[in-house]
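S.K.: Below: sequence and its predicted model.
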Amino acid sequence: MRFMPLPGHQSNSYITLAEHGDVLVVGFKTRLLNDEENIEQLGQELFSLVEQANWLKLVLDLTNVEYLTSSVLGKLITLHRKLHRSQGKMVLFGLSEGVDSILRTSNLLTYFAVAENRDAAIAQLTS
């Protein structure tokens, strides 16, 4: 696995990137994704992975995230749609109880592909 900088890298980025073949594993640096300014930057960073860097297989590692707002859910749905339109795919893993509950309440556990761990998520995208 190779770690890499973001396209148009910003030193105060909210995500980390690790390349695993043709799959990009995206980690989140903050536990609480709830500040509007941060959410806008987070969305721009995530969307640039598809729109500028042309990644089509994303694994989102939510291990460090304890809470998501509806704005963050909107960004994840938009990212999923951008990938889908480009014939790409996205898998989530590392859901905390709080994140799992939010996704379940929002009926998004069936919308997003979810895996038990990083290896299973990568396997879903490479099989």
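M.R.: It's in.

S.K.: switch to C-alpha atoms for all contacts and neighbour counts from now on
M.R.: Fine.

S.K.: what helix or strand is the residue nearest to residue 3 when sequence neighbours are not counted on?
M.R.: Computed as C-alpha to C-alpha, 6 or more residues apart in numbering, the closest residue to residue 3 that is not its neighbour in sequence is residue 18, at 4.2 Å. Residue 18 belongs to strand 15-20 when elements are defined using DSSP states H and E.

S.K.: Check residue 60 too.
M.R.: strand 57-61.

S.K.: Please name every helix or strand in contact with the very next helix or strand once past that strand.
M.R.: Of the helices and strands lying after strand 57-61 in sequence (DSSP H and E), the nearest is strand 67-68. The contact analysis (3 or more C-alpha pairs under 8 Å, 6 or more residues apart in numbering; DSSP states H and E) places strand 67-68 against strand 32-33, helix 97-105.

S.K.: Strand 67-68: how far from the chain's middle?
M.R.: For strand 67-68, the distance from its own C-alpha centre to the chain's C-alpha centre is 13 Å (C-alpha atoms, centre = their mean, to the nearest Å).

S.K.: All the strands of this structure, in order from the start?
M.R.: For the chain, applying DSSP state E gives strands covering 2-3, 15-20, 23-28, 32-33, 57-61, 67-68, 89-93, 113-114.

S.K.: dropping in the other structure now:
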Amino acid sequence: MSTFRRVKLSESGSVTVVTFADSKIIDEEEIQELGQELFDLVEREERKKIVLNFSNVEFLSSAALGKLISFEKKVKNHRAELILTNIRPEIYEVFAITKLTKLFKIKDDEADALAVL
């Protein structure tokens, strides 16, 4: 199993719950590292059901959003499932404005996400 610095993992049955370690995801190096950790979940560890829990995240840069979009494509390519949860209203607004609410499955909280995976 890989070592993760930018995310914390927990398991709920067959679902991997990913919680972000950083409250502000803005530094380019950290975003690259975060992206690699997320990609490793589907590429190396072959996890098929992933919940990204944003409860710790206060701010996301546009580069971080780009990385999430790349991750979503990778998840689809590996025939895995991804749900985002616990997104703060001000961050959700960015998802809505950029039409990312159509790309990502988003649930209010972790329990809702786990219920559909």
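M.R.: That came through, no problem. Since we're looking at a predicted model, the values are computed, not measured.

S.K.: returning to that earlier point: now the helices and strands packed on strand 67-68 of structure 1 in CSV, with mean neighbour count?
M.R.: What follows is those, written out as CSV (neighbours: other C-alpha atoms under 10 Å):
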stretch, mean neighbour count
strand 32-33, 17
helix 97-105, 15
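
S.K.: how about CSV for those, with distance to residue 48 of structure 1 added?
M.R.: Output for those, formatted as CSV (distance: least, C-alpha to C-alpha, whole Å):
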stretch, distance to residue 48 of structure 1
strand 32-33, 19
helix 97-105, 24
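
S.K.: so which of those gets nearest residue 41 of structure 1?
M.R.: Closest approach to residue 41 of structure 1 among those is made by strand 32-33 (11.2 Å; C-alpha to C-alpha).

S.K.: which residues in structure 2 does that closest one align to?
M.R.: The aligned range for strand 32-33 of structure 1 in structure 2 is 24-25, by TM-score structural alignment.

S.K.: Could you tell me which residues make contact with the most centrally placed residue in structure 1?
M.R.: The C-alpha lying nearest the average C-alpha coordinate of structure 1 belongs to residue 60 (C-alpha atoms, centre = their mean; 3.4 Å). By C-alpha atoms under 8 Å, 6 or more residues apart in numbering, the contact set of residue 60 of structure 1 is 25-27, 90-93.

S.K.: Give the burial count for the residue of structure 1 sitting at the aligned position of residue 85 of structure 2, as a bare number.
M.R.: In structure 1, residue 85 of structure 2 lines up with residue 93, judged by TM-score structural alignment. Residue 93 of structure 1: 20 surrounding residues under other C-alpha atoms under 10 Å.

S.K.: May I ask you to confirm that residue 93 of structure 1 is in contact with residue 122?
M.R.: No. Counting by C-alpha atoms under 8 Å, residue 93 of structure 1 stays clear of residue 122, with 10.0 Å between them.

S.K.: overlap in contacts of those two?
M.R.: Joint contacts of residue 93 of structure 1 and residue 122 (C-alpha under 8 Å, 6+ apart) are residue 59.

S.K.: Now for the contacts of residue 60 of structure 1: which two are most distant?
M.R.: 27 and 90 (13.1 Å).

S.K.: higher neighbour count, the two?
M.R.: residue 90 (25 against 19).

S.K.: The residue lying closest to that one once chain neighbours are set aside and residue 98 of structure 1, how far apart?
M.R.: Ranked by C-alpha to C-alpha, 6+ apart and with sequence neighbours excluded, the top spatial neighbour of residue 90 of structure 1 is residue 58, at 4.7 Å. Residue 58 of structure 1 sits 22 Å away from residue 98 of structure 1 when distances are taken as C-alpha to C-alpha, to the nearest Å.
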